[in-house]
Structure formats: C-alpha cells, structure tokens
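Q: no sequence for this one, just the structure:
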C-alpha cells in the first residue's frame, strides 16, 4: 500500500490527467455494466413471455392474448427509456468530476455559477423536466408502447421509439414525427384491447333491405367460420342496420369485433367478399364520392396488408414433352 502511495506521489503533474482518464474510463465501464444489466433484464422478460406462449418470433405474439403483447412492448420501451436515463446521469456526473478534478480551487465558484445558470435557465429547463417526467409516466402507466398505433394529436401512426424527451411516430405516408413528451396531452391507442372493423355499404335506394342485410350477414358469418380468419375475429359479425338514407343510396353498417392488429385485414377481405356476393345477386352499388383515409383509419394501414398465414399449396411439376432428335445436316456438295 505504501508503495502504491509513493508511486502515485511520484507522478507529480501527471496526477490530474490520470485522474481525468480514470474518471472517463470508470464512467464508460459503469455505463456498459448498467446497459448490460438492463438489456439482460429486458431479454429475460421477453424470452420468458415467448417461451410461455410457445413461440420464437415476436410477430407471432399478435395472435396470442393481449397481455403477452403488452408485456413485451412495455418491457422494451422501458428498457430504452432506462438506457437513456442511465447514460444521461453518468455523463453529467462524469463531467462534474472531471471539472472538479481539473480545477480543484473552482469548486466554490462552480457552485455559484451553477446556481446562477440554474436560476437563469429555470424557466427553460422546466420544459425538459416536463418532457422527461411525462415520458416516464406514459411508459410506466402503459399508455403506449413501441409498435402501438396511436393518435397523439400532433401525429397519428405507429410508435417507433419512446425516449426520455421525444416519442417517434411513423405515419401512414412514411413521415417520421418527433413529438415532445411534454406536449402530449391525450393519447388514443388502438393497439390495446380489441378493435372494430366498420363497413358502411351503400346499396341502391330501391333495394330490398331485408334481403341485402341477410346477404351481408351471411357473407360475414362465412368469413368468421373459416379457420384462418376465426382466430382473428373475437365475436360474431353484426349488421347494425341503416346508417343513412339519401336519394341515391341506403347505407347499411356491418361491424366485426377483431384483434387490434387484424382490423384492416378483416375489413379488406370482407369488402372483397361482399362485392362478389352483391354482384352475384345482381345488386349494383351506386357511385359515391371517394373516401380519403385520415386519423386512425390511415394509421391502421401503415403496416400494409398482412393476411393470415396458410399452409403452402403443393406444387406438382408437369412433365415436359420429349423433344424429337435433331436430324444431322448433310455436308455441302453431298449428293
């Protein structure tokens, strides 16, 4: 021990740079250790959920109970937020230690400067504190998670990341919105619980309403009974009746309660089948104004079409007809 002290005193002017180097290396090591612990905890929880559900791919959780999906999303989001908090805290502490080591006599003056800066930036820093606290509470209370389709007011789309200050939202057009957590005053989350596919079908005014409603309901029930769609539909489809009447058409509403991630897929398949059913019945749909997707309707389509997976059909290769052998050409000049 005495030899180590003597060696340290013999460094002389090199003591300060060495201390600064040790502080930087220590901060990096501590950050790596804490990051490893956070990543391991997140990985352990996610792997446990997957193993409990008997799956390997996170995307397969879409067809599992909602609680499993929310645990995975919430854990990953919390892991990202904690990583940001740990990094920020370690950097601040390391900077303060480096300053106090480099300028040991400036501790009192540094305290006064810190107090003056704190008083001057108090009103500006409150927005940063508001962003951080609001982001933490949003994640802790499970208001949103990575992968959720949400409407935050300023932007609507899929949550790509939740930071300590900023939440990134990707809308249906591919635009990435950076929304400050402190500016989020309400959250509409359509990835929690269940969703409802609503189809408003306009039929000619002179159509037999009872017949049309029976055709619509029969088509929807046939879809709900098929194995590859049954797991995505939570309740039997319902015809709610006439939604509106005009001089050209009568609008009939069909609703289907689905899993949150399957609303658009079910709605698209239903529209296609209803169109074929009405064509077969000789009911021609009237021409109406085009519909522009906005809000949740547009956000829900951001992932594109994701029809249920089915087993591949066997491919039977047809044998190729045998080619006739080529006749050798006779050399020129031969008789």
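A: Thanks, I have it. Just so you know, these numbers come straight off a predicted model, no measurement behind them.
Q: For the rest of this, base every contact and every neighbour count on C-alpha atoms.
A: OK.
Q: Can you tell me the closest non-neighbouring residue to the residue most central in space within the chain?
A: Central residue of the chain (C-alpha atoms, centre = their mean): residue 147, 1.5 Å from the mean position. In space, and not counting its chain neighbours, residue 147 is closest to residue 159: 5.2 Å by C-alpha to C-alpha, 6 or more residues apart in numbering.
Q: Now the element after the longest helix seen in the chain, going C-ward?
A: Under DSSP state H, the helix in the chain containing the largest number of residues is helix 15-53. Next helix or strand after helix 15-53 toward the C-terminus (DSSP states H and E): helix 66-102.
Q: okay, pairing it with this:
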C-alpha cells in the first residue's frame, strides 16, 4: 500500500489536468502519469468518432432531402438538387420523365453520399491518428503510392465512373431517350454511374460502359425531323406529284392522331435522289422529340394510297408486276 501511495508525479502540479484529477481520486502515481493515455485521449477519440458520425448523418439527411422526388409526382416539379442543373428531358416522355428525374437524382445523391462518407471519415481517421501520436507523413506517402497503383490498375473503372458523373450532371441522356452510342443504339432503360442500359428495336438489351461512350446521338432532345421519301417512276410529272404531296401532307398533319406532335407545317423539298430505278421526293416535318417515327408511319400511310389513286406508278412497277405463268 505504501508503494501505491508514492510521491506525486510532476504533472500533478498542473492545475486542471487529468493527471491531477486522477491523483486526487486514486493517489496512484502510475495511473496519474498515464491519465492522458487512459482517459484524455480515449475521450477525445470518442468525441471525434461521435462528431464524425453525427456530421455524416446530418449531411446525408440533407442530401436525401435534396434528392427526394415530390410525393405528388408532378412532372413540373424537380428534386431540389436538380433545379440548378440543366435538364434536357423531352416533354413527350410523359410518366417516364418522373423515373428519369428520380434515377438522375438518386445517382447524383449516391455520389454525394459516398463523397461525404469519404471526406468525413477520412478527416476523422487523420485526427485520431494524430491523437495517438502517429507520424502521418509515411502513412500518407504509402497511401499515395497504393492509390496510384490501384488507380492505374482500375483506370477503366475510374473512367467509367467519371464519365457517368459528368453525363449525369450535363443530362446528356436519360431514361426514355432514344440514343445512338456508337456500338449500340436504342431506348435508354436505366442510367448508372458505370453502365447505361439500352434496349434496341429488336428487344435486345445492351449494357454500355460509360467510359466507352465517345459520342452520343440523342433523338429525343429539343425537336426532331420526320423525313418521308416517296419513290416515283421516271415518267412521273414532278410538279404534279409535288402538288399532290403538299395537299395530302397538309391534310394528314391536320388529323387528330398526329396533329399534337407537329411543330411546323410540312415542307416538300422536291427531288432528293435519282437512282437507276427511279427518283425520290422528300417531305420533312418538324415534330416533337421522339415522335418522328410515328409521324413518318402516319404520313406514309396517307401519301402512298393517295399517289396510287392519282395514277403515279412506283419505280419499275411494270417491270416487277406479276405476269402470266410460264407454261411447262
């Protein structure tokens, strides 16, 4: 007992220190001299961890609130995070525009949450190591070397993620857009940070890495042009055919089925192409994005029968018309 109640350590003379408090409570020289490691540093480390967890929780709650899609599902309301960003989503998407905005906000929010966790816990780890008296310079140097090695080995993965982030921020394309990504084309079904999912006209699903996309052709932004080429025989009177085409096109675009998709009156450009078989008249119409194919089909369905009624023959119509069967 006499050995435990030995002379007080020098740190006891420092007022307000843990050493002084522990000496008063225990009278133990070793406990008092080690009070900084046994009490002060664990408490400071615990405080750092608690503050880091609390800060991460609060920041993530703010991010979740900013990325939340309005409950009423209104197409005119954006998540708060997307309001400062440019949006190119076409109105023709209808209900799909909500899913497009939801996926975009969810992906950007996921990136922000990951960055928040990395920054907060990274700073907390550095502060904890500092409290333990560990020299951070060798650790940071080693971490830098390891990071370079990992980055070099996973450069394709890093490129995919960076491309996905910029694609999201710039809204180059989204759910419901009809795009051409070079190797694959079709309707976008899902957009992620690493992979974009397309479904082509044959129903095949394509998974395209964002880092491999060098160019994007988007047919669903701003407006589109419906192009209709009408094949004609060389004997056709071009002026008469042009007049019939203008009249039929004007009547067709006024129909209720495609009238809401038309932005400008149809424009007959005249003879577009001449081939050994015949020639082609071209008609163009400015339409809402994504509706060009439906308008083209509707116009063809009206124009071709009208040309037949007017007596215009298709190219080489007589040559390929069925004749009497050859006798054996």
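A: Here it is on my side, so go on. These figures come from a predicted structure and were not determined experimentally.
Q: Please say which position in the second structure the residue nearest to the centre of the first structure maps to.
A: Aligning on TM-score structural alignment places residue 147 of the first structure opposite residue 176 in the second structure.
Q: how about the helices in the second structure?
A: So, for the second structure - with DSSP H - the helices run 18-26, 29-33, 35, 41-67, 96-131, 136-153, 155-170, 238-253, 292-309.
Q: how about the ones you listed, which one is nearest residue 275 of the second structure?
A: Nearest to residue 275 of the second structure, of all the helices of the second structure, is helix 238-253, at 15.2 Å by C-alpha to C-alpha.
Q: which residue in the second structure lines up with residue 174 of the first structure?
A: Aligned by TM-score structural alignment, residue 174 of the first structure pairs with residue 203 of the second structure.
Q: how many other residues sit next to its match?
A: Residue 203 of the second structure has 10 neighbouring residues, counting by other C-alpha atoms under 10 Å.
Q: dump the residue contacts of the closest residue to residue 178 of the second structure other than its chain neighbours.
A: In this structure, residue 178 of the second structure finds its nearest non-sequential neighbour in residue 187, 4.4 Å apart by C-alpha to C-alpha, 6+ apart. Residues near residue 187 of the second structure by C-alpha atoms under 8 Å, 6 or more residues apart in numbering: 175-179, 198-200.
Q: Pick out the most distant pair among the residues you listed.
A: 175 and 200 (13.6 Å).
Q: and the two? which has more neighbours close in?
A: Between residue 175 of the second structure and residue 200, residue 175 has the larger neighbour count (other C-alpha under 10 Å), namely 24 against 16.
Q: Show me what residue 215 of the first structure lines up with in the second structure.
A: Checking TM-score structural alignment: residue 215 of the first structure goes with residue 244.
Q: For that match, which residues are in contact?
A: Residue 244 of the second structure is in contact with residue 307, counting by C-alpha under 8 Å, 6+ apart.
Q: can you tell me how far it sits from residue 237 of the second structure?
A: Relative to residue 237 of the second structure, residue 244 of the second structure is positioned 11 Å away (C-alpha to C-alpha, to the nearest Å).
Q: Strands along the stretch 201-335 of the first structure, start to end?
A: 238-245, 249-258 (DSSP state E, counting those that start in this stretch).
Q: Roughly how far does the residue nearest to residue 147 of the first structure sit from residue 171 of the first structure?
A: 9 Å.
Q: joint contacts of the two?
A: By C-alpha under 8 Å, 6+ apart, no residue touches both residue 159 of the first structure and residue 171.
Q: Please pull up the equivalent of residue 161 of the second structure in the first structure.
A: Residue 161 of the second structure maps onto residue 132 in the first structure, by TM-score structural alignment.
Q: I'd say its match and residue 164 touch.
A: Yes. Shown here, residue 132 of the first structure and residue 164 form a contact pair, counting by C-alpha atoms under 8 Å, at 5.0 Å.
Q: More neighbours: the two, which one.
A: residue 164 (23 against 20).
Q: which residue lines up with that one in the second structure?
A: Counting by TM-score structural alignment, residue 164 of the first structure corresponds to residue 193 in the second structure.
Q: need the contact list for the closest residue to that match other than its chain neighbours.
A: Leaving aside its sequence neighbours, residue 193 of the second structure sits nearest to residue 164 (C-alpha to C-alpha, 6+ apart; 4.3 Å). The contact partners of residue 164 of the second structure, taken as C-alpha under 8 Å, 6+ apart, are 192-195, 210-211.
Q: Return the member of these nearest to residue 41 of the second structure.
A: Closest to residue 41 of the second structure, out of all of these and judged by C-alpha to C-alpha, is residue 193, at 40.8 Å.
Q: Wait, that closest one touches residue 160, no?
A: Yes. Contact criterion C-alpha under 8 Å: residue 193 of the second structure and residue 160 qualify, at 7.1 Å.
Q: what do those two both touch?
A: Common neighbours of residue 193 of the second structure and residue 160 (C-alpha under 8 Å, 6+ apart) are residue 210.
Q: What is the aligned counterpart of residue 276 of the first structure in the second structure?
A: Match for residue 276 of the first structure (TM-score structural alignment): residue 305.
Q: Number of residues surrounding that match?
A: Neighbours of residue 305 of the second structure (other C-alpha under 10 Å): 12.
Q: One more: residue 178 of the first structure?
A: Using other C-alpha under 10 Å, residue 178 of the first structure has 16 neighbouring residues.
Q: so it sits right up against residue 171, yeah?
A: No. With contact defined as C-alpha under 8 Å, residue 178 of the first structure does not reach residue 171; the gap is 11.1 Å.
Q: so who does the nearest residue to residue 49 of the second structure once chain neighbours are set aside touch?
A: Spatial nearest neighbour of residue 49 of the second structure, chain neighbours left out: residue 124 (6.8 Å); criterion: C-alpha to C-alpha, 6+ apart. Residues near residue 124 of the second structure by C-alpha under 8 Å, 6+ apart: 48-49, 52.
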